[in-house]
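Visitor: How does the following fold in three dimensions:
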Amino acid sequence: MSEDQKKLLETQLWNIANELRGKMDADEFRDYILGFIFYKYLSEKQHIYANKLLETERIKEYTLITSEEDLDFIKEESVLKLGYFLRPEELFTAIATKGNADKEVQDNFILEDLQSILNNIEQSTMGTESEEDFNKLFEDLDLSSTKLGRSVEARNNLIAKVLGHLDEIDFNLEDADSDILGNAYEYLIGQFASGAGKKAGEFYTPQQVSKILAKLVTSDKKRLKSVYDPTCGSGSLLLRVAKEVKVDDFYGQELNRTTYNLARMNMILHDVHYRHFDLQQEDTLRDPQHLNERFEAIVANPPFSAKWPGKKNPLFENDERFSQYGKLAPSSKADFAFVQHMIYQLSENGTIACVLPHGVLFRGSAEGTIRKYLIEKLNYLDAVIGLPANIFYGTSIPTCILVISKCRVNDDNILFIDASESYEKDGNKNKLTETHIEKIVDTYRKRQTIDKFSYVAPLEEIQENDFNLNIPRYVDTFEEEEPVDINAVMKEIKSLEAQRTELDKEIEGYFQELGINF
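Guide: Below you'll find the predicted structure:
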């Protein structure tokens, strides 16, 4: 897909989204437009697969099949292969065509049909291996919401219009190498994040940050058996890792139900088979769902300084994830609790790359104790990377990336990178460019000391600093100002004074000509 085609598609999708934009908040109309795109995807995959099954049959076009016996066969095969089933009359094009028909000629009311179809997709998975992956996947698409229109007719017209516009777009799903729809979905998620304010941080990590995290955990790798995100949001960060290397299986956990649905859709839209992802919806710290699993790569952008029970829940004191560190993370800041959880889930040959607020680098008390244990006893901390301020949605604070590994090659030092000035303005936000990203990743992989950018700090130096990891202690970015030539400045001042005297004389002459007392 060319860059021009990509931009055209993005424009088309954003224009369609704008049909809903004036009626509800960004995070609400996001759920409708992404849900409808997902339904279109499922329909087209069903249509393509059914036609493939019919290649040797007399009737080769799925939409012409009326025999219930044939449909039962296609359903059985589809549920095994795709994980779900849609009848010919339930396909996206059929419902979009009906909704946009001339109501003088035929009935164009589709709301009940559409709701029934969405329910049937879920029903088709009941009792099968894919049931959990499709369970209540469309629950956020409330077709009776008055935000879509005050009357039933208004809601029907709006939804039919949106479906009609989407039906005109070819996502080219028959091309096995094409990821047009997946890329379009990512584009829309990013657009919604930029307009959703503080709520955006709940479901989306900016792509430039995702790219850095993905490249860090895939250094020297060509394939990963598993990748895990304990706060997976929309799943975009997990999928970003798969753009760097081949990933066999994806694991994630997400607290927010709507975001969890978004993540499952995102996986399926990127053609990740339901057998190769396991996403769960629960609180990761209180109720971890993959505790018996160990992962080769872990990426995360946990909620910054979130509250958690900590000491208030005695069970955490004996929890294997936290007990060895001597202290629990403070209940007002769960940052290190997420780090400890990830370390517990990391395989012996694995790497973690996670985004955290700068406070984890230098805050004392319990966090200082945990930080010291992580460095001195475990020696898992591989690198600390400072990012620019104002690059995340919902917050302008500067952040850092911790790279953690259980099998460190360079186990006698820690690499510090100060990329806080590596950005360009992007509207009211800051953005890392490809050049910035490449420099950060290249510096990490080569483990270089670069003046005013990076420093390889011996563990002895870390210890001398009482395990304080504040980046300016290790990377000196101070720029000396050029010395001021006092004599030259005084000479300039005298010259300006002389010019002003001449100017005063000239002005006085004008005033005298006008008869005004200067």
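Visitor: switch to C-alpha atoms for all contacts and neighbour counts from now on
Guide: Fine.
Visitor: How many residues are close by residue 503?
Guide: Burial of residue 503 is recorded as 11 neighbouring residues (other C-alpha atoms under 10 Å).
Visitor: distance of it from residue 174?
Guide: According to C-alpha to C-alpha, to the nearest Å, residue 503 stands 79 Å off from residue 174.
Visitor: what do you get for residue 435?
Guide: Separation of residue 435 from residue 174 (C-alpha to C-alpha) stands at 35 Å.
Visitor: Was I right to think residue 39 contacts residue 95?
Guide: No. Contact criterion C-alpha atoms under 8 Å: residue 39 and residue 95 do not qualify, at 11.0 Å.
Visitor: Common neighbours of those two, please.
Guide: Taking C-alpha atoms under 8 Å, 6 or more residues apart in numbering as the criterion, residue 39 and residue 95 do not both touch any residue.
Visitor: Tell me the span between the first and last residue of stretch 393-401.
Guide: Terminal-residue distance, stretch 393-401 (C-alpha to C-alpha): 17 Å.
Visitor: which parts of that stretch are buried?
Guide: By 16 or more other C-alpha atoms under 10 Å, the buried positions in stretch 393-401 come out as 393, 394, 398, 399, 400, 401.
Visitor: One more: stretch 135-151?
Guide: Per 16+ other C-alpha under 10 Å, stretch 135-151 contains these buried residues: 135, 136, 137, 138, 141, 143, 144, 147, 148, 149.
Visitor: One more, please, to line up against the first structure:
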Amino acid sequence: MSEEQKNRLQAQLWAICNYLRGKMSGDEFRDYILGFIFYKFLSEQLYLIAEKTLEADGIDYAKIDDSDPDMAALIEAVREEAVDALGYHLAPGQLFRNVVARIEADADAFVLGDVQAVLNDIEKSSRGEESEDDFVHLFEDMDLSSSKLGKTPDVRNTVVKEILRQLSKIDFRMDEVEADVLGDSYEYLISNFASSGGKKAGEFYTPQRVSEILSRIVSLGKTELKSVYDPTCGSGSLLLRVSRHVQKVGRYYGQEFNRTTFNLARMNMILHKVHYKDFDIKQDDTLENPQHREQRFEAIVANPPFSLDWSANPLHLNDDRFSSFGRLAPKTKADMAFIQHMLFQLADNGTAAVVVPHGVLFRGAAEGHIRQHIIREMNALDAVIGLPQNLFFGTGIPTAILVFKKCRKDSEHVLFIDASRDFAKGKNQNTLRSADVRKIIDTLDTRSSIDKYSHLASLDEIRENDYNLNIPRYVDTFEEEDAIDLMAVQAERAEIEQTIAGLNEQMAGYLREIGYVS
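Guide: Next up, the predicted model:
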């Protein structure tokens, strides 16, 4: 698929979103639009499996009558193949194309209940199967009886039919090698919802360029990763971004507290054709109830909610994640708690990269104690990267990326990078450019000291700064103003005065000529 075709697909999908704009808030119609796209995707995926299964019989699965007992064996054969390969099943009559065909054949067709039943049956088809955890309650945010879609059932039915009809006009091109195009388009929609979603948007989406930096950091020097983990995975886009920088990711792990966003992450994984056996996304509070405690991960990426409240329950001092530090992060600022959690889950050969607010670099008390322990006792801090302000949805604060490794090659230094001045200014939000990302990664890879951009600080230097990581302490970005040439200024002033005097003389002569003055 060409870039032009990809852009057209994205424009078509966003146009469908605009159909619901004004009917409900962005975060509400997001769930319906993305859910229907996902339904069509699942339907087309299953149809491909059915074609292969029934190829020898010469039967089109979409044309099978569900109620024909002579077809039961064939439907069962497709079910077995589909559940094993995809994790779910759809009967012929439940295929997206057949639902749309009924809508086109009968303008008055009432399909609301049928569509809701199809969505419910997709989930039910995975029950008792290995894929159950990845499909259970997946469509729970798509309540087609909700007044959000319309005040009456007839209005809601009209809305749903129009969405399905518009989606039917879009070719998802399921048989192409570049099937990731649909997944990318899905992420495009997620990004658009985030950019227009206001303050809460950052809860489920990390800006693409920031995701790229994090994913390239954890994959530097590697062609394969056994595992990648995001303890606050949002829509899962950050996890998926890592796969673009290595040839293979063995397994994806993530945890997300928000139920709706958790469903979005699972859909996103499946839409990017990550097999249900190759991802493990859990829903719960990561700090209070971690779901992957026994695993250790080769790559960890995270953009946790900034300065989130958490329990800071003293009982956590008995938790292996926090006990060695002797202190807990403040109740009103869980940033360090997330870092402690990530360090606990990090494999000895792994790399972790996390976005933090600048306060994490220099705040004292318990946070200062934890920061000192990480640097002095664990020697796990590898780099500090300052980012421009106003990059994230819903907040304009400047942020930084902290890079951690348990077994560091350069164990005597920490690299500081000040990339805060390299960005493209936007009306509502600033963005990093490709060159800005490349400069950060190249500097990190070579661990170079660049005037007014980066500095390789010794551990002694950090200790002398009392473990304060505020970037200006290490990277001097002060620009001296050029010395003023007084003689040149005076000469320029004399020239200006001479020009003014000449103009005054010309004006006076003109006024005398016309008799205005004697």
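Visitor: tell me the two of the buried residues of stretch 393-401 of the first structure that are most distant?
Guide: 394 and 401 (18.0 Å; C-alpha to C-alpha).
Visitor: Quick one: map residue 249 of the first structure onto the second structure.
Guide: Using TM-score structural alignment, the partner of residue 249 of the first structure in the second structure is residue 251.
Visitor: Its match touches residue 278, doesn't it?
Guide: Yes. Residue 251 of the second structure lies in contact with residue 278 (C-alpha under 8 Å); the separation is 4.8 Å.
Visitor: out of the two, which sits in the busier spot?
Guide: Between residue 251 of the second structure and residue 278, counted using other C-alpha under 10 Å, residue 251 has the larger neighbour count: 17 against 14.
Visitor: Doesn't the more buried one belong to a strand?
Guide: Yes. Assessed with DSSP: H, G, I helix; E, B strand; the rest coil, residue 251 of the second structure lies in a strand.
Visitor: Report the separation between it and residue 224 of the second structure.
Guide: Separation of residue 251 of the second structure from residue 224 of the second structure (C-alpha to C-alpha) stands at 11 Å.
Visitor: Pull the contacting residues for the match of residue 249 of the first structure.
Guide: 226, 227, 228, 278, 279, 280.
Visitor: What is the nearest of those residues to residue 382 of the second structure?
Guide: Using C-alpha to C-alpha, residue 228 comes nearest to residue 382 of the second structure of the contacts of residue 251 of the second structure, at 18.7 Å.
Visitor: Now do the SS call for that closest one.
Guide: Classification of residue 228 of the second structure by three-state DSSP places it in strand.
Visitor: So what does it match up with in the first structure?
Guide: Aligned counterpart of residue 228 of the second structure in the first structure: residue 227 (TM-score structural alignment).
Visitor: which ones are touching its match?
Guide: When contacts are counted by C-alpha under 8 Å, 6+ apart, residue 227 of the first structure is found next to 238, 241, 247, 249, 250, 251, 295, 296, 297, 298, 299.
Visitor: Could you count how many residues lie near the third one?
Guide: Right, residue 247 of the first structure. Residue 247 of the first structure has 20 neighbours, counted by other C-alpha under 10 Å.
Visitor: Excluding sequence neighbours, find me the nearest residue to it.
Guide: Counting by C-alpha to C-alpha, 6 or more residues apart in numbering, residue 224 is the residue found nearest to residue 247 of the first structure once chain neighbours are left out, at 4.8 Å.
Visitor: Name the SS class of that neighbour, please.
Guide: Going by three-state DSSP: residue 224 of the first structure is strand.
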